[in-house]
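A.B. asks: Pasting the sequence and the predicted coordinates here, then a few questions.
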Amino acid sequence: MFLSIQDIVAQFSSWVWGLPLLILLIGGGLFLFIYSGLVPFRYMGHAIAILRGKYDKHDSPGDLSHYEALSSAIAATVGMGNISGVAIAIATGGPGAIFWMWVSAFVGMATKFFTCSLSIMYRGKDENGNIKGGPMYVITEGLGKKWKPLAVFFASAGLVGTLPAFQANQLTQTLVDVFQVNEGNLFTSKLLLGFVIALITGLVIFGGIQRIGKVAGKLVPVMVVIYLITVLTILVLRIEQVPEIFSLIFSDAFSGKSVLGGALGTLIITGVKRAAFSNEAGLGTAPMMHGTAKTKEPIREGLVAMLGPAIDTLLVCTLTALAILSAGIWKNFSGNGISLTLASFDAVLPASIGSIILTICVLIFAFSTLFTYSFYGFSCLSYLTNSKIGKYYNHIYIITIVIAAIIKLDFVINLIDSAYALMAIPTVLSTLILAPKVKKAATDYFTRLKNQTT
């Protein structure tokens, strides 16, 4: 019997996210965490000062300020993965999956520090002399031209991994759930919503990286504040359950009993996959954005980038998980990721207020991600061809939004997860090889910083 495309993609996703990749992502991140000597973590205050613009110089090479680069990267990571992805992790792996998301985030902070420092250290240029960043340039500029096949491998996987399928699918599903579209009009409604989402996205992404950076810089603070206030309200209303929820997360993390009946290894993989989808540490997307930052100091951008997983997974994902678990409906709920989150919010907040606020948050979260991801795909296609051809990726991107609005969630998740796994291989391998370069640069930078303050 012939397998369908959905079955093939599902089987490949299950295979590629096996033990070897888990060791590479978590083991590699843990090595970088230890190898850094935890020095970057001791400079959180300095990272925030950089983010606030204290060290910005307009004549530095690059396109975006430190703040715009981080905002754009967070706009890509703080998105549907934080709302729908967390719900999927709980639905498939149980509360214990959240613990492994935390573990992945801590090692991910170290990974982000190294990968994004390298993205400045080994920047490349396109055929017009414009500065470019990302793992493909780190590989060719840092490891040499003989490693180019690995760079091509990353960029090729990136063409699929940065497609807006998950965001478009879940944004459409949110609107369908909120407006309670009946089955008879479901396909037409989703198709129409897909066209509207594509139109709005196109108005921004065809304006280039500067417009994306400015829009993201304004959207990110607003979306995070609104969402945090809403989730904190839910937690206040269910405050008596919070200690029990934390206890459940920790105990379930080592129980070896996921919701789907898998072993402990399955539970860990679920948490790592959803954390990777959420904060993208080790996947190589963020270095493409941070590589455009206006700076001559690689370590500064690495420190700023390190804040991403902390904001994304340790803060936003944790609050989402607590809100869902406190509602108490996750055990017997049947539906996709965003539907569980919507139902959980409505179970606690009165008169559908939860659905309304969450819909607003989802709109901002999803669109900010949609705006940013287009740049990643453009960067990958530009590397494989040239900037002129790379611009056509935006057209493919827009078409994908419409298609993703009407296809099944399972296929979307397996497709993107597969591409992410393939992207992680060259990103982490090149980072581990070049890690000594970053450590040497960090020692030099922090020595100079200390001399300036003494």
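C.D. replies: Okay, I see it.
A.B. asks: all contacts plus neighbour counts: C-alpha atoms, from now on.
C.D. replies: Will do.
A.B. asks: what comes into contact with the helix or strand hosting Ser72?
C.D. replies: Taking DSSP states H and E as the criterion, Ser72 maps to helix 66-77. Applying CA atoms under 8 Å, 6 or more residues apart in numbering, the contact partners of helix 66-77 are 50-53, 56, 212-214, 216-217, 219-220, 277-280, 286, 289-290, 292-295, 301, 304-305, 308, 312, 365, 368-370, 372-373.
A.B. asks: quick one, helices of the stretch 351-454 of the chain?
C.D. replies: Using DSSP state H, counting those that start in this stretch, the helices of the stretch 351-454 of the chain run over residues 353-384, 387-390, 393-404, 409-453.
A.B. asks: out of those, nearest to Ala157?
C.D. replies: For Ala157, the closest of these is helix 409-453, at 5.4 Å, according to CA to CA.
A.B. asks: What helices and strands are in contact with that closest one?
C.D. replies: helix 5-16, helix 28-35, helix 96-121, helix 135-137, helix 148-161, helix 165-178, helix 264-279, helix 298-309 (3 or more CA pairs under 8 Å, 6 or more residues apart in numbering; DSSP states H and E).
A.B. asks: Nearest to Gly337, out of these?
C.D. replies: Here helix 165-178 is closest among the helices and strands packed on helix 409-453 (CA to CA), at 8.0 Å.
A.B. asks: counting contacts, what elements does that closest one pack onto?
C.D. replies: So helix 165-178, by 3+ CA pairs under 8 Å, 6+ apart, packs with helix 80, helix 186-205, helix 337-348, helix 353-384, helix 393-404, helix 409-453.
A.B. asks: dropping in the other structure now:
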Amino acid sequence: MMLNIQNIVAEFSSWVWGIPLLILLIGGGLYLFIYSGLVPFRYMGHAFAILRGKYDKHDSPGDLSHYEALSSAIAATVGMGNISGVAIAIATGGPGAIFWMWVSAFVGMATKFFTCTLAIMYRGKDEEGNAKGGPMYVITEGLGKKWKPLAVFFSIAGLFGTLPAFQANQLTQTLVDVFKVNATNDFTAKLLLGFSIAIITAIVIFGGIKRIGSVAGKLVPVMVVVYLLTVVTILVLKIDNVPSIFKLIFTDAFSGNAVLGGALGTLIITGVKRAAFSNEAGIGTAPMMHGTAKTKEPVREGLVAMLGPAIDTLLVCTLTALAILASGIWQGFEGNGISLTLAAFDAVLPYNMGSVILTFCVLIFAFSTLFTYSFYGYSCLTFLTNLKVGKYYNYIYILVIVIASVIKLDFVINLMDSAYALMAIPTVISTLILAPKVKKAAKEYFTKLKTENF
């Protein structure tokens, strides 16, 4: 029975991530990139000023500051997708998949600007009057009640796409690999780890969005700095290999030689899927977090959100990929995901320091993602039902952590990929329809910025 479900999910994932979705996600993002006139990209400095709190106003509607909103969104994106997801991309698509992750990230920055600006423009409210954001509210508030089926479609897909399965699975696998658990005790060890992870996660997520934002704001800077210093050390030790690695990424990106069957289309899809899982641009999760930001200026939050894919994919994912490729261990490695990243780090750093440091990073990355994803699923369920029912979501979320810690990685990846694909459809469609509203708001905002001190 379980085998049949795994096969069905695998076949559906392969089918849904076909050319039509690729055109919608990358084509839609490219259209927004061009349609923006690159104006948002010219205000990157202003985006950092907003992030530093220069324009924060405590009486603005919302729950989180600009910094907390971005930190929480990054906590969800700069996670296992950057460590394990990149390894999966290389193992299944070869070095060329990284190039297509870069392409997806560049267009994803424009997508994030539009989707997260809309998340503030068309916020909804729950029964208690709290500001709520996300594609489901953008659809119902921006496009009208007749479009509600599309919002419901997103929310149902979101209930699956925001489950903690991938993070819990790869976190337990990391600890099992590092501590070299005997194969006969593998299931028991993972189950016990799953329970432990669930308890720690519960302590944070039952405190609500404000506690999640506060914890994420403290964890994100630490985890990014420690991880980047480690990866840079690996690259310094393998500096002679770096130029050839960049050449390999670019040449392989258009040959597809590293992909089974040598299909370029498969290679592109691999890169786009892993980038989507990494930075979530166009998927619709980040707008739920950015939609809670304390601001009356939608464009400001769009500018802050635009920094996400740059930090996540262009910086962190790239460094992970370079470290794995520089180690040389990726060729012929019998394994996938976090196991490949661990082996790559240990192959370069002495005395198994790679495993120790990476384990520390994985713990912070995975937990920060686990904390944040609970809010996304909660938001989807409360939209579909109400606050009273939504409060039970965290119990389901905790249970899934335990289950996911002992199931196969391939099933988890296919389930998440399928849900992400379904979430992207309503998110991108609604964003493309409402894009003129964002462009008009951006024009007015940047005009005021030049002429007024506000």
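C.D. replies: Nice, I can see it. It should be emphasised that the depicted structure is a prediction, and the values quoted were computed from it without experimental measurement.
A.B. asks: Taking the contacts of helix 66-77 of the first structure, please make a ChimeraX selection of just the buried ones.
C.D. replies: Applying 16 or more other CA atoms under 10 Å to the contacts of helix 66-77 of the first structure, the buried members can be selected in ChimeraX as follows:
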select :50,51,56,212,213,216,217,219,220,277,278,279,280,286,289,290,292,293,294,295,301,304,305,308,312,365,368,369,370,372,373
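A.B. asks: Just want the most central residue of the first structure.
C.D. replies: Nearest to the mean C-alpha position of the first structure, by CA atoms, centre = their mean, lies Thr77 at 3.1 Å.
A.B. asks: can you tell me which helix or strand Asn128 of the first structure belongs to?
C.D. replies: Short version, using DSSP H and E: Asn128 of the first structure is in no helix or strand.
A.B. asks: neighbours around it, how many?
C.D. replies: 8 (other CA atoms under 10 Å).
A.B. asks: any idea how far Pro135 of the first structure is from it?
C.D. replies: Look at Asn128 of the first structure and Pro135 of the first structure: by CA to CA, to the nearest Å, they are 20 Å apart.
A.B. asks: related to what we said a few turns ago, so which of the helices and strands packed on helix 409-453 of the first structure gets nearest Thr385 of the first structure?
C.D. replies: Among these, helix 148-161 comes nearest to Thr385 of the first structure, with 10.4 Å by CA to CA.
A.B. asks: just checking, what packs against that closest one?
C.D. replies: Secondary-structure packing of helix 148-161 of the first structure (3+ CA pairs under 8 Å, 6+ apart): helix 135-137, helix 353-384, helix 409-453.
A.B. asks: a markdown table for those, including distance to Gln241 of the first structure?
C.D. replies: Shown next, in a markdown table, are these (distance: least, CA to CA, whole Å):
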| stretch | distance to Gln241 of the first structure |
| --- | --- |
| helix 135-137 | 43 |
| helix 353-384 | 19 |
| helix 409-453 | 31 |
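A.B. asks: deepest of those, which one?
C.D. replies: helix 135-137 (a mean of 31; mean count of other CA atoms under 10 Å).
A.B. asks: Relative to the second structure, what is the average displacement of it?
C.D. replies: Compared with the second structure after fitting, helix 135-137 of the first structure deviates on average by 0.2 Å (mean CA distance after the TM-score superposition for the first structure).
A.B. asks: go on, stretch 186-196 of the first structure?
C.D. replies: So stretch 186-196 of the first structure averages 0.3 Å relative to the second structure (mean CA distance after the TM-score superposition for the first structure).
A.B. asks: What's the local residue count around Leu235 of the first structure?
C.D. replies: A count of nearby residues for Leu235 of the first structure, using other CA under 10 Å, gives 21.
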